[in-house]
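A.B. asks: Sequence and predicted structure, then a few things I'm wondering about:
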Amino acid sequence: MSIRVALVGCGSIGRTHAAVILEQPELELVALVDPVPQARDSLVTFLAGRAEPALFDSIEQALATPDGDADLFVLATPSGLHISGALEVLEAGKHVVIEKPLDVDLRQAQQIEAAALRAEQNGQLATVISQHRFDPASQVVAGAVSSGRFGRVTSAIATVSWWRSQGYYDSGDWRGTWAMDGGGALMNQGVHTVDLLLWFLGKPVQITGHTGLLAHQDIEVEDTAAAVISFESGALAVLHATTAAYPGLSASVQLMGSLGSARVDNDKLQYFHTAAEQSEDARMGMQGEWNLAGEELASYPAEVVAVADPTVYPVGHARQYRDFIEAIQQSRPPAVSVSDAVNALACVRAVYLSATLGKAVRFDDVLSGKYNDIEVRVP
């Protein structure tokens, strides 16, 4: 039995989702929802010969007609509109996939979380796109952490060292604003890396952050952020994000433990080693030798996802869709929950709060709403 899908938002990320949906045999794209006719028409052209979805201006309109009354709604709208769309879909009793970030506002994200938890009791599922969790490199590292192959995980370094020109920020009045972007380099470019960091290391305890606007002008948000994070496990991490690293370097997470270490760079497993693979007593270390990344990836048991054109979208999106389809079929929770996305958003806000207040902040205080009335800014 096919799962009927309505795609909400027909822009560039909507096209990415449409391409993924078409590749899943269990999914049937039955509706496109967007108040902008030109956006809908452009996506219809892209879909020509592969799907003939009904067209709607709003979720409400789609839900009111048999053609648009889908089983699953995919929200590919601007982040600030996720709150209204998610609540409407969940209240209608539908499954929902939400593009990341969950929202630009933590309080709104927590409203979605509460609605998703209530919906779970009725068998409705919700997930937030975190496609990099499904990259083979990320899966290998997460598996090694959970099985203890790295021993005690002691620390990590996560960095997103990218470049965005002044023209990028000048191209739209909404770019670089707190209201529409929710933040700068850390929120827009770094949130996926934050998600991986929390997936590998667990729940944060305390965050000390600094932000700056160092290479751009006429924007409200940061182009550079740096933070130190302590975790419940005792591990420490350095988090860094910038759009002021001309001409653009890589995004990476380096994980270190008492029995092994790994580095994921630009979604590739660049280094992997654990003590089990080395019989010598390496008292002074091996300085990056015995890299077994290739052997680890060769044994990776990931399902091969058939993709008509792998340049259209990240394969991680397809793998996450596979997980969500199976979750619906098996009545189990998806691999990525709305709460996971809330935690990533709370971590980003904690960095901004720490920078604004000039002191360390506790993660639980951010989640509890202690700082809800604080307007974050770039010092």
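C.D. replies: That came through fine. Model, not experiment: these values are computed from the prediction.

A.B. asks: can we go C-alpha only for contacts and neighbour counts from here?
C.D. replies: Noted.

A.B. asks: Tell me how far the residue nearest the centre of the chain lies from Ala306.
C.D. replies: With distances taken as C-alpha atoms, centre = their mean, Ser130 lies nearest the centre of the chain, 3.5 Å away. In this view, Ser130 and Ala306 are 20 Å apart by C-alpha to C-alpha, to the nearest Å.

A.B. asks: Can you get me a residue count around the closest residue in space to Ala235 that isn't next to it in sequence?
C.D. replies: What sits nearest to Ala235 in space, not counting adjacent residues and going by C-alpha to C-alpha, 6 or more residues apart in numbering, is Thr154, at 4.6 Å. For Thr154, the neighbour count with other C-alpha atoms under 10 Å is 19.

A.B. asks: Secondary structure class of Thr154, three-state.
C.D. replies: At Thr154 the chain is in strand, as set by DSSP: H, G, I helix; E, B strand; the rest coil.

A.B. asks: now the helices for the protein?
C.D. replies: Counting by DSSP state H, the chain has helices at residues 12-22, 37-47, 59-63, 82-91, 106-120, 136-146, 166-170, 178-181, 191-201, 293-298, 315-330, 338-357, 363-368.

A.B. asks: next up, a second structure to put side by side with the first:
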Amino acid sequence: MTSSALPLTTAIIGCGVIGRTHVDAVLHLKEQLTLTALVDVSTDRAEALAAVVEERTGVRPAIFASVHDLVAADAPQLVVVATPSGLHVEQAVVALEAGAHVLIEKPLDVDLVRARRLAEAAKVAAARGQVCSIISQHRFDPSSQIVHAAVENGSFGRVTSGVATVPWWRSQDYYDSGDWRGTWALDGGGALMNQGVHTVDLLLWFLGRPVTVAAEIALLAHEGVEVEDTAVATVAFDSGALAVLHATTAGYPGLTVRLQVLGSRGSAVIDADKLEYIHIADETGSADMGLQGGGNQADRYGDTETADGVDATRFTLGHVRQYDDLLAAITEGREPLLTVDSAVLALATVRAVYISAILGRRVRIDDVIAGEYDELTLEVPVTEVPV
């Protein structure tokens, strides 16, 4: 069983952009975590990041070329996986089998067959006291916590619908900057899988278990990319609630992520991670024709951007909060808020969007989870319109 004594020796696999975010988070939590190793297939990339760590801490982490080399030398207590999505499960399973706790950057992988393998490995590891969690840092935003609590305690009445949009822009140079970007094999999809999966997770957290999906995807503003840059879907939930899901990397110059939750006695809007609007009917009931956006009660919750000791403008804020939950799960012997099973459900929902678009019909989420479409390849042309 992995020791839960703090600080935990920590290794980060992947020294790219998101790996640097994890380095920032780990170094911020210096009382709980000690960064002892970096892993990357590129020695130059690993050396460059190790130099940054040494400059900030005075200690240079060890460098390894693979997770196998890492665990063969001396498995750390916590392994963070921050590599291209299609490599996540393989590396995470090796770390779990070596006895480490594991934190995986979103999504948990791009392939449901591999995701199921991770779910099984995580169950076995949990019996030994290990914790495995998947990054979905926006669950820890104060705004998300407020809205989820309102859903859970019934303040919104019956939750009837949701609208989630991720209206971003990514240039052609972005997709051309790495061979893995925009590929089914390693990116697992486009705007929805890569940019929108956090918002999918929040939508499911707020509205419950999804039942069916109907979708369309297209490649509209980029060239030489296998995956979609625009996806639109309708999602039906087992509660009866309905939702609209939209994600794009073809919306120049890029707008803010927006998520609306609507119920019979209250509604809320989260925009750019802030609680922009919330209204809950009082005991006297609500106006027959509604308030048409009036009566914003958001100010009663105060500042929902509280920095928790971290500069709120930095990308690491949500990650630090999730690390706090991971560490609490380890020391308290409980599940983390983000379990592998919840990540599998989000991944299945994204894959159901792609399957629905390819087949041209509504798809059941449980059929996707059960493996009914495992043999269906997603390496097919999406609707491409010349720029």
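C.D. replies: Thanks, I have the structure now. This one's a predicted model, so the numbers in the text were calculated from it and none came from an experiment.

A.B. asks: and the corresponding residue of structure 2 for the residue nearest to Ala235 of structure 1, what does it touch?
C.D. replies: Aligned by TM-score structural alignment, Thr154 of structure 1 pairs with Thr160 of structure 2. Contact analysis of Thr160 of structure 2 by C-alpha atoms under 8 Å, 6 or more residues apart in numbering lists Gly240, Ala241, Leu242, Leu262, Gly263, Ser264.

A.B. asks: buried subset of those?
C.D. replies: Applying 16 or more other C-alpha atoms under 10 Å to the contacts of Thr160 of structure 2, the neighbour count classes Ala241, Leu242, Leu262, Gly263 as buried.

A.B. asks: Stretch 356-370 of structure 1: end-to-end distance?
C.D. replies: Terminal residues of stretch 356-370 of structure 1 lie 15 Å apart, using C-alpha to C-alpha.

A.B. asks: Stretch 124-137 of structure 2 now?
C.D. replies: Stretch 124-137 of structure 2 has an end-to-end distance of 25 Å (criterion: C-alpha to C-alpha).

A.B. asks: what stretch of structure 1 does that stretch fall on?
C.D. replies: Going by TM-score structural alignment: stretch 124-137 of structure 2 matches residues 118-131.

A.B. asks: Just the buried residues of that stretch, please?
C.D. replies: By 16+ other C-alpha under 10 Å, the buried positions in stretch 118-131 of structure 1 come out as Ala119, Glu120, Gln124, Leu125, Ala126, Thr127, Val128, Ile129, Ser130, Gln131.

A.B. asks: same check, this time on stretch 208-215 of structure 1
C.D. replies: Buried positions in stretch 208-215 of structure 1, judged by neighbour count with 16+ other C-alpha under 10 Å: Thr208, Gly209, His210, Thr211, Gly212, Leu213, Ala215.

A.B. asks: Please tell me how far the fifth one sits from Ala241 of structure 1.
C.D. replies: In this structure, Gly212 of structure 1 and Ala241 of structure 1 are separated by 11 Å, where distance is defined by C-alpha to C-alpha.

A.B. asks: sorry, back to before: residues contacting the match of stretch 124-137 of structure 2, please?
C.D. replies: For stretch 118-131 of structure 1, the external contacting residues (C-alpha under 8 Å, 6+ apart) are 90-91, 93-102, 116, 192, 195, 314, 316-317, 319-320, 324, 328, 331, 333-334, 336-338, 341.

A.B. asks: Spit out the contact partners of the nearest residue to Ser286 of structure 2 once chain neighbours are set aside.
C.D. replies: Excluding the flanking residues, the one nearest Ser286 of structure 2 by C-alpha to C-alpha, 6+ apart is Arg265, at 7.4 Å. By C-alpha under 8 Å, 6+ apart, Arg265 of structure 2 lies in contact with Ser155, Phe156, Gly157, Arg158, Ile280, Ala281, Ser286.
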